[in-house]
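1. Here is my input; please provide its structure:
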Amino acid sequence: MPDANAREPSDLAKLVGTRLGNYRLERLVGRGRMGAVYLAQDEALLRPTAVKVLAWSAAEARGHDPVKWFLAEARLVARINHPRVVQIYGAARQGDRCYIAMEYVAGASAEALVAECGALPPARATDLLVQAAAALEAAHRCGVVHRDVKPANLLIGPEGSVKLGDFGMALGSAGIRTAHAHLRVGTPYYTAPEIWRGEAATPASDLYSLGATYFQLLTGRPPYPAHDVAAVEQAHLGAAVPDPRELVPGLPAACAALAMRALAKSPRERPASAEALGKEARRVLRELAAAPPPPPEPARAAAPPRATAAPVRTAPRPAAGAATGRTGGRGEGVMTLLATISSLPEVKGAVLGTSAGAFVDTAGEADGEAVAAVMGFMWTALSEAGEQLGLGALGRISLSGATGACVATAEPDGTVLSALVEPAGSLVAVEKVLDDALSRNGA
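-> So this is what the prediction gives:
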């Protein structure tokens, strides 16, 4: 659906190569309602930076001062200091150009991920939801309502970490109490019913938008995908909340219930806060990890003797050496541990990766989606437990079930080494390998 507010000024591309303050603009990476975003090089600090240049007319701003609104975005985001929110480095004006310098996220948006891969595995989609809810929790705690939560504004870094960006339509606590809160902004596919009715934006409106985003991550399409804005509006206002299992029959019921609760027509029927939504999503992740694995697919006629499980991570595989994290940053490499553990007869699958999914799967018997669910659970559980892992420390968590067990180690950079073990009683074999590594590292 075209964005009626967006424009593509012919001179935007001409800014490539120019310098604004310390920032040399290298290439245009995106356009939004208020401006164009460039990848730039900070020539003082020698780091890549995202620079957003104002490209919004007074007419598009509906009579409001574009510069004032643009700078308000920078000031609002500067209030929020959280690892799941794109950080602001500064805002300035040079000649007739206003710009905001901000953290550059090397990766793709959730929108691009779904466009490339279709519906995501439930654990992967729910992991993204957990992280996005944490970003909204931080924003709401600072009195900021985003008003344009959607897959395109969830930026996924190379290790799977999510950052919420584009606060161009956001409101602070002062704006919420003014007429600005009643302006109908946002992207139609993800806009809450109360906004369509002309009511003020609230944190509950953001939760609805995040629910619509989660629906799309699970199914590959938004909940109300009509091509006509009026039809989309009427669906948000009056259509029954869609069950994502109608599009993805095998979707776990817990995922469907979570999406539908966030999409409730009444704000009072949605989770009470972003924090509450995040807790529900973490519970769903735990349920996904505890669920029995799906039945194996029928054997193929010409299966290779040793196969790598289907990749569960869309980012490019790291170059040789890039993913060979070390236990606690010194001593024996995690790749060595991976090889040692995968050679144990009890291990049905071993992976090295992050909360985003697997870098390496060393055993053909491991199901890629099951591995993703295990790793999502492990990463969430370690985070929820508040593990503070310093250099030289190796955190470990184990989960035993009726048919098997899994064990994971976590490093400060988020790297997770996870192994699926059958039967559960054989977990001790993997733990002994990890204990030996701890001893050799002096941890």
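
2. can we go C-alpha only for contacts and neighbour counts from here?
-> OK.

3. At which residues are the helices of this structure located?
-> 66-78, 110-117, 122-141, 173-176, 193-196, 203-219, 229-238, 253-262, 274-290, 334-342, 368-384, 427-441 (DSSP state H).

4. nearest to residue 162, of those?
-> helix 122-141 (6.0 Å; CA to CA).

5. tell me which strands and helices that closest one is in contact with?
-> When contacts are defined as 3 or more CA pairs under 8 Å, 6 or more residues apart in numbering; DSSP states H and E, helix 122-141 packs onto strand 162-164, helix 203-219, helix 274-290, helix 368-384.

6. which parts of the second one are buried?
-> Just to be clear, that refers to helix 203-219. Buried residues in helix 203-219, counted by 16 or more other CA atoms under 10 Å: 203-219.

7. same question, the last one
-> Within helix 368-384, the residues that count as buried by 16+ other CA under 10 Å are 368-382.

8. to compare against the first, here's another:
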Amino acid sequence: MQGRAAKPKSVCVVGGGVVGGFVAYLLAREGVEVSLLERNRLGSGASGASAGNVQTLSNGFQGFHKELGQESLGLYRRLLPSIKDESRVDPMDHEVRYLYAAMDEEQATAIQAEELQLVEDGMKAQWIDGQRARELEPRLSPRLLGGLLHSDCIQMDGTRLVNALGRAAQERGAYVAGSEVAGLELDGDRVTGVRRVDGTVLRADMVVTAMGAWTGPAISDWLGVSLPILPQSLQKIHLLTGDQPLECAVRWDGINMVSRRDGLTHIGSKRDGFGFDAHPTEEGRRWLLEHAATVFPGLEARVAEAWAGCAVATPEAFPVLGPLEGHQGICVATPSSNGFLLAPALAEILTSFLMKGEEHPLMEEMLPGRAVMRARGLTDPYGSAHETR
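-> Model (predicted):
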């Protein structure tokens, strides 16, 4: 990794999603002069369209994501009280239990094989059979063989959380604006600020690009650097289930179904392939309802709203985080498709690197240059992202 420059006194964060919000908030807590720029509204992109889940097993049971996810869960629990207190915004967070459902013997065997290791890793998870699962949530399918019940998860409203982060950062002196960035200001290979579409320039010692799926095209346009960061369109729906929220959230075949505090039940996501053409479709709504009926065949509900957004696809679903090789004064902060879960950990890692020169043990694996190398070494670097889920 290239050496860390002097501790920045001013940082411009481009992108007002959950990662950008956490970066801005944590840097503001360190006394940095922070600017947070979002071309639309805070949380208007993938963060707002997410399920709002903090579930550390959401990307299967992979070691890297599991370890980083556990760090993030701890940070959420530590930071949420102060974020809510400082912002006076309720992100509608609540504790949930997640059932990783097995609908056939192959799924049951695979899930049960992971249970012992998860418990040894400190996860609050245990296998329960189909009868026990239906005692917990009677509307579950009689075909359900069982599942892994994970009891250490949080769910919240993504848009409200990002707005809480922005407000809390403002309370600590940050400048937050709905402003689109047109390019970067350069002095040789050093980035010295951003240029907005209205022509005004905002100077900063460090620029952090936290633009999610838009990071790849932006870095290419502004600096001529190609990063393996692609947009992937996804769809979700919200259901009204009357006054009977689900007794436990359920995940199967990559689909999440979870009840929120506002009375809506989230189902998602259907992944529609690469590109920025994300919009709700009738086919997507039907597909999600059919998948919900697999696990909840008798659920009485109606569709309240449909959403679409662009998630991030990166090689092997690794986040891209850290200084951009060949340039000074710029860092990338792009999550994998689990951005909502990993956001506070990524922000904490980057903040510690910028302010203290500390390198997290996993940071080397997330550097932009490593993402490029990873993409070159794989036949299908976005393989998991191709799955329709």
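
9. Send over the TM-score of the superposed chains.
-> Counting by TM-score structural alignment, normalised by the length of the second structure, the TM-score of this superposition works out to 0.24. Behind it: 144 aligned residues with a CA RMSD of 6.3 Å.

10. Which secondary structure state does the nearest residue to residue 233 of the second structure once chain neighbours are set aside sit in?
-> Distance criterion CA to CA, 6 or more residues apart in numbering; nearest residue to residue 233 of the second structure, sequence neighbours excluded, is residue 310 at 4.4 Å. Three-state call for residue 310 of the second structure (DSSP: H, G, I helix; E, B strand; the rest coil): strand.

11. Residue 234 is in contact with residue 310 of the second structure, correct?
-> Yes. Residue 310 of the second structure is within contact range of residue 234, at 6.2 Å (criterion: CA atoms under 8 Å).

12. Can you list the helices and strands that whichever helix or strand residue 117 of the second structure is part of packs against?
-> In the assignment (DSSP states H and E), residue 117 of the second structure maps to helix 105-120. Counting contacts by 3+ CA pairs under 8 Å, 6+ apart, helix 105-120 of the second structure is packed against strand 94-102, strand 125-129, strand 146-155.

13. could I get those as CSV with mean neighbour count and distance to residue 35 of the second structure?
-> Below are these laid out as CSV (neighbours: other CA atoms under 10 Å; distance: least, CA to CA, whole Å):
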stretch, mean neighbour count, distance to residue 35 of the second structure
strand 94-102, 22, 30
strand 125-129, 19, 40
strand 146-155, 21, 28
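
14. Nearest to residue 71 of the second structure, out of those strands?
-> Using CA to CA, those put strand 146-155 closest to residue 71 of the second structure, at 12.8 Å.

15. ok and that closest one relative to strand 125-129, angle-wise?
-> When axes from the mean of the first three to the mean of the last three CA atoms, to 10 degrees is applied, the directions of strand 146-155 of the second structure and strand 125-129 differ by 140 degrees.

16. Go ahead and confirm residue 92 of the first structure touches residue 75.
-> No. Using CA under 8 Å, residue 92 of the first structure is not in contact with residue 75, being 11.8 Å away.

17. can you list the helices and strands packed on helix 122-141 of the first structure in a markdown table and add distance to residue 25 of the first structure?
-> A markdown table is the format used below for those (distance: least, CA to CA, whole Å):
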| stretch | distance to residue 25 of the first structure |
| --- | --- |
| strand 162-164 | 22 |
| helix 203-219 | 31 |
| helix 274-290 | 36 |
| helix 368-384 | 36 |
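
18. Residue 176 of the first structure: which of the ones you listed is closest?
-> Nearest of those (CA to CA): helix 203-219, 10.3 Å.

19. That closest one packs against which elements?
-> Against helix 203-219 of the first structure (3+ CA pairs under 8 Å, 6+ apart) you get helix 110-117, helix 122-141, helix 253-262, helix 274-290.

20. wait, doesn't residue 410 of the first structure sit right on residue 383?
-> No. If you go by CA under 8 Å, residue 410 of the first structure and residue 383 don't touch, sitting 9.9 Å apart.

21. quick revisit: with distance to residue 27 of the second structure added, can I get the helices and strands packed on helix 105-120 of the second structure in CSV?
-> Shown next, in CSV, are those (distance: least, CA to CA, whole Å):
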stretch, distance to residue 27 of the second structure
strand 94-102, 26
strand 125-129, 34
strand 146-155, 24
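
22. between the ones you listed, which gets nearest to residue 333 of the second structure?
-> Among those, if distance is taken as CA to CA, the winner is strand 146-155, at 22.8 Å.

23. Which positions in the helix or strand harbouring residue 78 of the second structure come out as buried?
-> Applying DSSP H and E as the criterion places residue 78 of the second structure in helix 63-87. Across helix 63-87 of the second structure, burial judged by 16+ other CA under 10 Å covers 65-66, 68-73, 75-76, 80, 83-84, 86-87.

24. Likewise for stretch 275-284 of the first structure?
-> 275, 277, 278, 279, 280, 281, 282, 283, 284.

25. measure the second one to residue 377 of the first structure for me?
-> Remark: distance between residue 277 of the first structure and residue 377 of the first structure (CA to CA, to the nearest Å) = 16 Å.

26. now the fourth one
-> Distance, residue 279 of the first structure to residue 377 of the first structure, by CA to CA: 13 Å.

27. Touching both of those two, which residues are there?
-> The overlap between the contact sets of residue 279 of the first structure and residue 377 (CA atoms under 8 Å, 6 or more residues apart in numbering) is empty.

28. How many residues are close by residue 126 of the first structure?
-> A total of 27 residues lie near residue 126 of the first structure under the criterion other CA atoms under 10 Å.

29. ok now do it, which residues does it touch?
-> So residue 126 of the first structure contacts 214, 255, 281, 282, 284, 285 (CA under 8 Å, 6+ apart).

30. Same question for residue 344 of the second structure.
-> 19, 22, 23, 72, 75, 76.

31. Could you list the buried residues of the host helix or strand of it?
-> Counting by DSSP H and E, the element that carries residue 344 of the second structure is helix 339-356. Judged by neighbour count (16+ other CA under 10 Å), helix 339-356 of the second structure contains these buried residues: 339-355.

32. Report the angle between the helix or strand harbouring residue 287 of the second structure and strand 94-102.
-> Element membership of residue 287 of the second structure, judged by DSSP H and E, is helix 282-295. Orientation check (the same axes, to 10 degrees): helix 282-295 of the second structure against strand 94-102 gives 80 degrees.

33. just checking, what packs against helix 282-295 of the second structure?
-> strand 230-240, strand 264-274.

34. Could you say which of the ones you listed is packed most deeply?
-> Ranked by mean neighbour count, those are led by strand 230-240 with a mean of 24 (mean count of other CA atoms under 10 Å).

35. From the contact counts, what lies against that strand?
-> strand 264-274, helix 282-295, strand 302-313.
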